[in-house]
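Engineer: coords please:
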Amino acid sequence: MSFIEIIIRVASSFFVLLLMTRIIGRKELRQLTFFNFASGIAIGSIAANLAVNGNLNISQGILALSLWALLTIVMGFVDIKAGKNVRRIVNGQPVIVIKDGKIMEKELRKARLDINDLRVMLREKNVFSVSDVDYAILETDGKVSILKKDNKKTITKSDMRLEKIKTDMYPLPTVIINDGNIDMDNLDQLDLDEVWVMKHLRQAGIQNVADVFYGELQTDGTLYIDKREDYKY
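Structural biologist: This next block holds a predicted model:
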């Protein structure tokens, strides 16, 4: 490619891409569903090829970029006008991953997530213990919406006119059991052992650690247990 052709290609792809993104609207930035995300990558890839691929005719590249943007616009109108069944096919639907304080491990697997991914999402919402959550819903844009348990909703010290008295035995909630396996590294750091874990499980009526999907040591020294018992909703 000549220097002049490179300038023409880059300028064409830049201004066509700018025009297409303005026509498509702000949804690509404001609410990235999986389809929006894939569509944005495809449009960017076509624009990049138009700019640097000498084997791609400029007019063909502009046509391909315009057609893809047009299809994205059409799907946007379909999403707005169509019924919920069509919208579910295009964008998917929210998934309840915690219900009534119980982790829905089957729904997690359907969403291709594990308990560690869920804990990261909760921490991004300033929730450091799964036991604080009543409901958690994985939205179609990949974000999680959380409803805390009533006794875990935030109340400031000024609301109560009380000073906090520190009674925590541990600084943060810590994973003890993950998908039926005891986390020995975390136990060692807490100066606890497997005997302590099994004692607390038996007190909860659980004889086998494999029956526990998730176990978390709370800051007050109690053990939060979530058994493998999903139920439909």
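Engineer: going forward, measure contacts between C-alpha atoms and count neighbours the same way
Structural biologist: Noted.
Engineer: Remind me what the helix ranked longest in the chain packs against, helices and strands.
Structural biologist: For the chain, the helix with the greatest residue count under DSSP state H is helix 58-81. Contacts defined by 3 or more Cα pairs under 8 Å, 6 or more residues apart in numbering; DSSP states H and E place helix 58-81 against helix 3-24, helix 34-52, helix 84-91.
Engineer: Give me the residues contacting the last one.
Structural biologist: Yep, that's helix 84-91 we're talking about. Helix 84-91 is contacted from outside by Thr33, Phe34, Phe35, Val78, Asp79, Thr140, using Cα atoms under 8 Å, 6 or more residues apart in numbering.
Engineer: Now the second one, please; I'll put the structures next to each other:
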Amino acid sequence: MEPPVDIVLRSLAVYLFIVIAIRLFGKKELAQLSVIDLVFILLISNSVQNAMVGPDSSLAGGLIAATVLFGANFLLKNLLYRNPDINRLVSGDPVMLVHQGNVIEENLRREKITRDELEAAAREHGVASIKDVDLAILERDGNISILSSNYTHRSRRRRVHKSMLKQDN
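Structural biologist: Have a look, this model is predicted:
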């Protein structure tokens, strides 16, 4: 059995690595997970399991690792809540994608958002054309907020995967 301190340190290292890696993927990835993303996350979690507990596959080793992950997550969320600078570093800043009907192509490229994805987000908010969008912002959580003076409907909707739409019919 691995010493508990080793499991704690390994689990913290893996947690920090995963947080940094997800941050580097970009905000867009947070709002919508594709099948490929889900498979990737499952494989990553399986591959880092051994890195956290080492050769210790006991119940105690797994519970120690899980407790450390829950604790680290709790502490990080509290730290982000209390410190706006660290929150900005981890979560990033909102990014303007459209201003008064003009698409900011450089920001689309930097955030790896296609024109089709932007147009789909506008339609989800009830706006037929990008030219009618006063402001489109990629939020910290990966969702796109759309504001338009031509429409009274101003909301931020979560992206719904197409498989969920089929269930409504």
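Engineer: quick revisit: check the helices and strands packed on helix 58-81 of the first structure for me and report the most buried one.
Structural biologist: Greatest average neighbour count among those goes to helix 34-52 (a mean of 18), per mean count of other Cα atoms under 10 Å.
Engineer: That one - contacts with which helices or strands?
Structural biologist: helix 3-24, helix 27-30, helix 58-81, helix 84-91.
Engineer: mind running it again at 6 Å?
Structural biologist: Counting contacts by 3 or more Cα pairs under 6 Å, 6 or more residues apart in numbering; DSSP states H and E, helix 34-52 of the first structure packs against helix 3-24.
Engineer: how about the helix it packs on, aligned to which bit of the second structure?
Structural biologist: The aligned range for helix 3-24 of the first structure in the second structure is empty, by TM-score structural alignment.
Engineer: which residues touch that helix?
Structural biologist: Contact with helix 3-24 of the first structure is made by Ala47, Ala51, Ile73, as judged by Cα atoms under 6 Å, 6 or more residues apart in numbering.
Engineer: Throw the residues you listed into CSV and include distance to Ile98 of the first structure, thanks.
Structural biologist: Output for the contacts of helix 3-24 of the first structure, formatted as CSV (distance: Cα to Cα, whole Å):
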residue, distance to Ile98 of the first structure
Ala47, 41
Ala51, 47
Ile73, 35
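Engineer: Three-state assignment for Ile225 of the first structure, please.
Structural biologist: At Ile225 of the first structure the chain is in strand, as set by DSSP: H, G, I helix; E, B strand; the rest coil.
Engineer: burial measure for it, as a count.
Structural biologist: Ile225 of the first structure: 22 surrounding residues under other Cα atoms under 10 Å.
Engineer: At which residues are the helices of the second structure located?
Structural biologist: Assigned by DSSP H, the second structure shows helices spanning 4-25, 28-31, 35-53, 59-82, 84-91, 105-111, 115-124, 162-168.
Engineer: buried ones in the second one?
Structural biologist: When you say that, I think you mean helix 28-31 of the second structure. By neighbour count with 16 or more other Cα atoms under 10 Å, helix 28-31 of the second structure contains the buried residues Lys28, Glu29, Ala31.
Engineer: for stretch 113-129 of the second structure, same thing?
Structural biologist: Judged by neighbour count using 16+ other Cα under 10 Å, the buried positions of stretch 113-129 of the second structure are Leu118, Ala120, Ala121, Ala122, Glu124, His125, Gly126, Val127.
Engineer: Nearest to Met96 of the second structure, out of these: which one, please.
Structural biologist: Looking at these and their distance to Met96 of the second structure, the nearest is Leu118, at 11.7 Å (Cα to Cα).
Engineer: As a markdown table, the contacts of helix 84-91 of the first structure with distance to Asp226 of the first structure would be great.
Structural biologist: Listed next are the contacts of helix 84-91 of the first structure as a markdown table, based on distance: Cα to Cα, whole Å:
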| residue | distance to Asp226 of the first structure |
| --- | --- |
| Thr33 | 30 |
| Phe34 | 30 |
| Phe35 | 33 |
| Val78 | 41 |
| Asp79 | 37 |
| Thr140 | 25 |
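Engineer: follow-up on the earlier one: between the helices of the second structure, which one is closest to Ile146 of the second structure.
Structural biologist: Here helix 115-124 is closest among the helices of the second structure (Cα to Cα), at 6.5 Å.
Engineer: mean per-residue distance, that closest one to the first structure?
Structural biologist: Superposed on the first structure, helix 115-124 of the second structure shows a mean distance to its aligned partners of 1.1 Å (mean Cα distance after the TM-score superposition for the first structure).
Engineer: matching residues in the first structure for that helix?
Structural biologist: With TM-score structural alignment applied, helix 115-124 of the second structure matches the range 115-124 in the first structure.
Engineer: The matching stretch: how far from the chain's middle?
Structural biologist: Distance of stretch 115-124 of the first structure from the chain centroid (Cα atoms, centre = their mean, to the nearest Å) equals 8 Å.
Engineer: Apart from its chain neighbours, what residue comes closest to the spatially most central residue of the second structure?
Structural biologist: When the second structure is reduced to its mean C-alpha position, the closest residue under Cα atoms, centre = their mean turns out to be Leu30, at 2.1 Å. Excluding its sequence neighbours, the residue lying closest to Leu30 of the second structure (Cα to Cα, 6 or more residues apart in numbering) is Gly142, at 5.4 Å.
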